[in-house]
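Visitor: model this:
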Amino acid sequence: MCQDRAMPHAPALRLATSSDLDVLAARDRHLRPERLAASIAAGQVLVVDGREGILGWLRWGFFWDEIPFMNMLFVLVPARGRGLGGSLVEDWEARARADGHDAVLTSTRSDEAAQHFYRRRGYADAGVLLLPDEPAELLLRKELR
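Guide: A predicted model of the protein is given here:
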């Protein structure tokens, strides 16, 4: 696993701890607090800390119990445009590589600009999920080797 690191003259990347739960649970409404606590305990949440507190986070799990799958990447609006999302993704990919994984996955809705963020970082289309009355969910994969 990669060591938690501070970016020079910038916020610090680190694994979330139980002391981050209340802040994250108040902002990450996609996961019940008890599931978020389990993800934190499993070491599957990265945060970026600044003077202002937590500026963003990346939460992951595993697709088919094997392939690292990024479930959530979020940077607070005032902190956007500073490269924090890219730093979180790079750190997560390095952790996955260090753990012996050859690829990672994520997804985004077809009507979201996030697909371009991922494609610029080497992610390619791997499939699509079609749900009733919703835009297509694009599955994206990146080879790590």
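Visitor: Going by C-alpha atoms from here, please, whenever you check contacts or count neighbours.
Guide: Will do.
Visitor: The residue nearest the centre of the chain sits in which helix or strand?
Guide: Central residue check for the chain by Cα atoms, centre = their mean: the C-alpha nearest the mean position is that of L58, 2.8 Å away. Using DSSP states H and E, L58 sits within strand 53-63.
Visitor: Which helix or strand lies directly C-terminal to that strand?
Guide: Helices and strands here follow DSSP H and E; after strand 53-63, the next one along the chain is strand 67-75.
Visitor: Give me the contacts around the longest helix along the chain.
Guide: Here the longest helix in the chain is taken by residue count, with DSSP state H as the criterion, and it is helix 84-98. By Cα atoms under 8 Å, 6 or more residues apart in numbering, the residues outside helix 84-98 that reach it are 1-2, 13, 46-48, 56-58, 68, 73-75, 103-104, 144-145.
Visitor: this one as well, want them side by side:
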Amino acid sequence: MSNYAPAFLIRPATERDSDFLLEHDRHITPTVWARVIDEGRALVLEEEQELRGWLRWSLFWDEIPFLNMLFLLEGHRGRTLGSKLLDEWESSMSAAGHTQVLTSTAADERAQRLYRRRDYLDSGVLLLPGEVAELLLAKSLTPGSP
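Guide: Below you'll find the predicted structure:
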């Protein structure tokens, strides 16, 4: 067994990533994706010079970073790449002076386990008619705070 581990790079998304992002993330329009990229609110993860996933965020109440989407392509999940993206994002949010971050996940999604392992705490539930409950999760970026 080889000790070779493919190198990965996490970087801000750029316009050259647009085709990939639009192909795989159909939750927002091309116009919104262009704005997200222009505002520096998306990270991409490259491995072996291929895009494997992304993370994008917005600002809740215009001030609290809110993770809108963390996504890895099939075949690249379960390898800690999502945690690497979260590490980078949380670190950059802390460096920008933010003391907490938020995200949400459907109550029936596996992703909530990842967030809970990383000290995200339940902070609310959004109930929309005909939809699965959306769990709101918060994490303090201040050491020693709940």
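Visitor: Which neighbouring elements make contact with the strand holding L58 of the first structure?
Guide: Here strand 53-63 of the first structure is seen to pack against helix 33-41, strand 45-50, strand 67-75, helix 84-98 when contacts are counted using 3 or more Cα pairs under 8 Å, 6 or more residues apart in numbering; DSSP states H and E.
Visitor: Now do the second one against strand 67-75, angle only.
Guide: Between strand 45-50 of the first structure and strand 67-75, the angle comes out at 30 degrees (axes from the mean of the first three to the mean of the last three Cα atoms, to 10 degrees).
Visitor: same check, this time on the first one
Guide: With the same axes, to 10 degrees as the criterion, the two stretches helix 33-41 of the first structure and strand 67-75 enclose an angle of 110 degrees.
Visitor: which strands and helices sit next to helix 33-41 of the first structure?
Guide: Helices and strands touching helix 33-41 of the first structure, as assessed by 3+ Cα pairs under 8 Å, 6+ apart, comprise helix 21-27, strand 53-63.
Visitor: Deepest in the core, which of these is it.
Guide: With neighbours taken as mean count of other Cα atoms under 10 Å, those reach their highest mean count in strand 53-63, at a mean of 19.
Visitor: Now do it: which range of the second structure does it align onto?
Guide: The alignment of strand 53-63 of the first structure onto the second structure (TM-score structural alignment) covers residues 50-60.
Visitor: What of stretch 126-141 of the first structure?
Guide: Residues 123-138 of the second structure are where stretch 126-141 of the first structure aligns, with TM-score structural alignment as the criterion.
Visitor: And that stretch, how far out from the chain middle?
Guide: Relative to its chain's centre, stretch 123-138 of the second structure lies at 18 Å (Cα atoms, centre = their mean, to the nearest Å).
Visitor: end to end, how far does that stretch reach?
Guide: One end of stretch 123-138 of the second structure to the other measures 6 Å (Cα to Cα, to the nearest Å).
Visitor: which outside residues touch that stretch?
Guide: 100-108, 115, 120-122.
Visitor: Kindly reformat these as CSV containing secondary structure, neighbour count and distance to D19 of the second structure.
Guide: Below are the contacts of stretch 123-138 of the second structure laid out as CSV (DSSP: H, G, I helix; E, B strand; the rest coil; neighbours: other Cα atoms under 10 Å; distance: Cα to Cα, whole Å):
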residue, secondary structure, neighbour count, distance to D19 of the second structure
Q100, strand, 19, 32
V101, strand, 22, 28
L102, strand, 22, 28
T103, strand, 22, 25
S104, strand, 22, 26
T105, strand, 19, 26
A106, strand, 16, 27
A107, coil, 14, 31
D108, coil, 11, 30
Y115, helix, 20, 29
Y120, coil, 21, 32
L121, strand, 18, 35
D122, strand, 17, 35
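Visitor: Mind telling me the two of those residues farthest from one another?
Guide: When the contacts of stretch 123-138 of the second structure are compared pair by pair using Cα to Cα, the farthest-apart members prove to be Q100 and D108, with a separation of 24.4 Å.
Visitor: So what's the residue count around the aligned residue in the second structure for L84 of the first structure?
Guide: Mapped onto the second structure by TM-score structural alignment, L84 of the first structure lines up with L81. Other residues within reach of L81 of the second structure by the criterion other Cα atoms under 10 Å amount to 19.
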